[in-house]
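> got a structure for you, letters missing:
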């Protein structure tokens, strides 16, 4: 189990490592994500989240709650990430372990979710569709997009900051280790530390 959690942390770090600073949006809600707020404890989130709990784990200062749920009208896995027992991030993985879904299914769903987020928030976003692994933006041929995504030659990414700069959202489609994964990542925008460096440090 520890190896699986470490693998998840490594994959999560890889996915968010190319995230650019998002542009601001203007939505304001009572909660920072779903019906929870940044800084809540593991027990507080467990009382709020009604989806089926799949797993709960902890390595050093990082704790994870994993749920089976739906997100953006499809099956998803929802992972809450805590640092020092304070909620700092939530991640939807779309079509988790659904081997019937192809890379192109995820590609089209990426743009569907992007439209949903544009409708819900602000038209001002920082999008980097067509990133290389080093974070450089490139033009890509739509006819070769499946091959390039599978090979890890490109990734798709869009970013927002919402709720009066309380929450950042990263929509990402990228190859992570063994598969092309579609994720929507919500993070506390006002953290005073680099969360990804902390996640990486938990592996050692």
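Looks like it arrived, so ask away. From a predicted model like this one, the values you see are computed outputs, not experimental measurements. Numbering: from 1, shown residues only.
> can we go C-alpha only for contacts and neighbour counts from here?
OK.
> residues near residue 52, how many?
Using other C-alpha atoms under 10 Å, residue 52 has 12 other residues around it.
> these two touch, right, it and residue 69?
Yes - if you go by C-alpha atoms under 8 Å, residue 52 and residue 69 touch, sitting 7.0 Å apart.
> for the helix ranked longest in the chain, buried residues please.
With secondary structure taken from DSSP state H, the chain has its longest helix at helix 103-120. Neighbour-count burial for helix 103-120 flags 103, 106-107, 109-110, 113-114, 117 (criterion: 16 or more other C-alpha atoms under 10 Å).
> and it, what other elements does it pack with?
Contacts defined by 3 or more C-alpha pairs under 8 Å, 6 or more residues apart in numbering; DSSP states H and E place helix 103-120 against helix 145-151, strand 167-176, strand 179-188.
> so which of those is nearest residue 10?
strand 167-176 (9.4 Å; C-alpha to C-alpha).
> ok, and the closest non-adjacent residue to residue 2?
Nearest residue to residue 2, sequence neighbours excluded (C-alpha to C-alpha, 6 or more residues apart in numbering): residue 59, at 7.8 Å.
> tell me how many other residues surround that neighbour.
14.
> how much space separates it from residue 80?
14 Å (C-alpha to C-alpha, to the nearest Å).
> over to residue 67?
Applying C-alpha to C-alpha to residue 67 and residue 80 gives a distance of 8 Å.
> and the strands in this protein, which stretches?
Taking DSSP state E, the strands of the chain run over residues 23-24, 52-59, 62-71, 74-83, 86-94, 126-127, 156-162, 167-176, 179-188.
> which non-adjacent residue is nearest residue 9?
residue 199 (6.4 Å).
> oh sorry, the question was meant for residue 56
Using C-alpha to C-alpha, 6+ apart, the closest residue to residue 56 is residue 65 (4.7 Å).
> here's the one I want to compare it with:
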């Protein structure tokens, strides 16, 4: 005669199976949603659903997992640098990147560099970003920001190591032309200067 499992053991096994299944489904859902909803404008990726109240629960989960406290599109927009002309898919802290162009049509903007852990990269300069209030503009009104492990000039954001970095462009109170035409407006150019 077969021995019957005690009720509490059966309960634990079923609960464990449910938890593992739930985690797996959630992980796959977040991965799928996180990779399929990106749009590209030049060297920048963006999601129109960021901060949108009508976003699905899964889209909101992806945004929350990224650590972003997203406002509505009329209040702010977020762009992640993904240079089209790059030696690798991910930007690395050991490489030198240059961001240049005109200020986006917005009340305020900033460009910030984050480490692989989505945290600011510690550095002796205590410099993590530039904004339209802190960057030194070129005589023609454009700006140039260098991101690299070695000092490159006045508008330099230090990085370190060979791990992945993320560069985020935030625009606050964007003009209607930017809100409605995020895929077509001119955004700063991101180029890989060198990579060791």
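The structure has been received and is ready for your questions. Every value quoted in this text rests on a predicted model; they were computed, and no experiment measured them.
> can you give me the TM-score here?
Put the two chains on top of each other and the TM-score (TM-score structural alignment, normalised by the length of the second structure) is 0.31; 99 aligned residues with a C-alpha RMSD of 5.4 Å.
> picking that back up, neighbours of the residue nearest to residue 9 of the first structure, how many?
20.
> related to what we said a few turns ago, okay, the helices and strands packed on helix 103-120 of the first structure in CSV with distance to residue 23 of the first structure and mean neighbour count next?
Shown next, in CSV, are those (distance: least, C-alpha to C-alpha, whole Å; neighbours: other C-alpha atoms under 10 Å):
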stretch, distance to residue 23 of the first structure, mean neighbour count
helix 145-151, 25, 18
strand 167-176, 9, 24
strand 179-188, 14, 22
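> mind checking these for the one nearest to residue 9 of the first structure?
Residue 9 of the first structure lies closest to strand 167-176 among those, at 11.5 Å (C-alpha to C-alpha).
> now the angle from the closest one to helix 103-120?
170 degrees (axes from the mean of the first three to the mean of the last three C-alpha atoms, to 10 degrees).
> for burial, what's the neighbour tally of residue 2 of the first structure?
Residue 2 of the first structure has 10 nearby residues by other C-alpha under 10 Å.
> how much space between the residue lying closest to residue 171 of the first structure once chain neighbours are set aside and residue 43 of the first structure?
The spatial neighbour of residue 171 of the first structure that comes closest, neighbours along the chain excluded (C-alpha to C-alpha, 6+ apart), is residue 184 at 4.5 Å. For residue 184 of the first structure, the distance to residue 43 of the first structure equals 23 Å [C-alpha to C-alpha].
> ok, now residue 66 of the first structure?
Residue 66 of the first structure is 13 Å from residue 43 of the first structure, by C-alpha to C-alpha.
> looking at those two, which has the bigger crowd around it?
Higher neighbour count among residue 66 of the first structure and residue 43: residue 66, with 20 against 9, using other C-alpha under 10 Å.
> quick check: the more buried one vs residue 54 of the first structure, distance?
Taking C-alpha to C-alpha, one finds residue 66 of the first structure at 5 Å from residue 54 of the first structure.
> residue 186 of the first structure and residue 167 touch, don't they?
Yes - using C-alpha under 8 Å, residue 186 of the first structure is in contact with residue 167, at 6.6 Å.
> picking that back up, contact partners for the residue nearest to residue 9 of the first structure?
Shown here is residue 199 of the first structure, whose contacts under the criterion C-alpha atoms under 8 Å, 6 or more residues apart in numbering are 9-10, 13, 62.
> in helices only, show me those.
9-10, 13.
> between the residues you listed, which is nearest residue 160 of the first structure?
residue 13 (18.7 Å).
> what sits against that closest one?
Per C-alpha under 8 Å, 6+ apart, neighbours of residue 13 of the first structure: 196, 199-200.
> so which of those residues are in helices?
Per DSSP H, helices hold the following members of these: 196, 199-200.
> ok, for residue 176 of the first structure, nearest residue in space, not its chain neighbours?
residue 11 is the one closest to residue 176 of the first structure (C-alpha to C-alpha, 6+ apart), at 6.1 Å.
> next, work out how far apart the one you found and residue 117 of the first structure are.
Applying C-alpha to C-alpha, the value for residue 11 of the first structure to residue 117 of the first structure is 24 Å.
> could you do residue 81 of the first structure as well?
On the measure of C-alpha to C-alpha, residue 81 of the first structure and residue 117 of the first structure end up 22 Å apart.
> next one: residue 89 of the first structure
18 Å.
> then residue 183 of the first structure?
When residue 183 of the first structure is compared with residue 117 of the first structure (using C-alpha to C-alpha), they lie 13 Å apart.
> got a winner among the contacts of residue 199 of the first structure for most neighbours?
residue 9 (22 neighbours).
> my read is that it contacts residue 200, right?
Yes - if you go by C-alpha under 8 Å, residue 9 of the first structure and residue 200 touch, sitting 7.1 Å apart.
> where along the second structure do the strands fall?
39-41, 44-46, 76-81, 95-101, 106-114, 129-131, 143-148, 156-158, 166-174, 189-195.
> among those strands, which comes closest to residue 62 of the second structure?
That would be strand 44-46 among the strands of the second structure, by C-alpha to C-alpha, at 13.3 Å.
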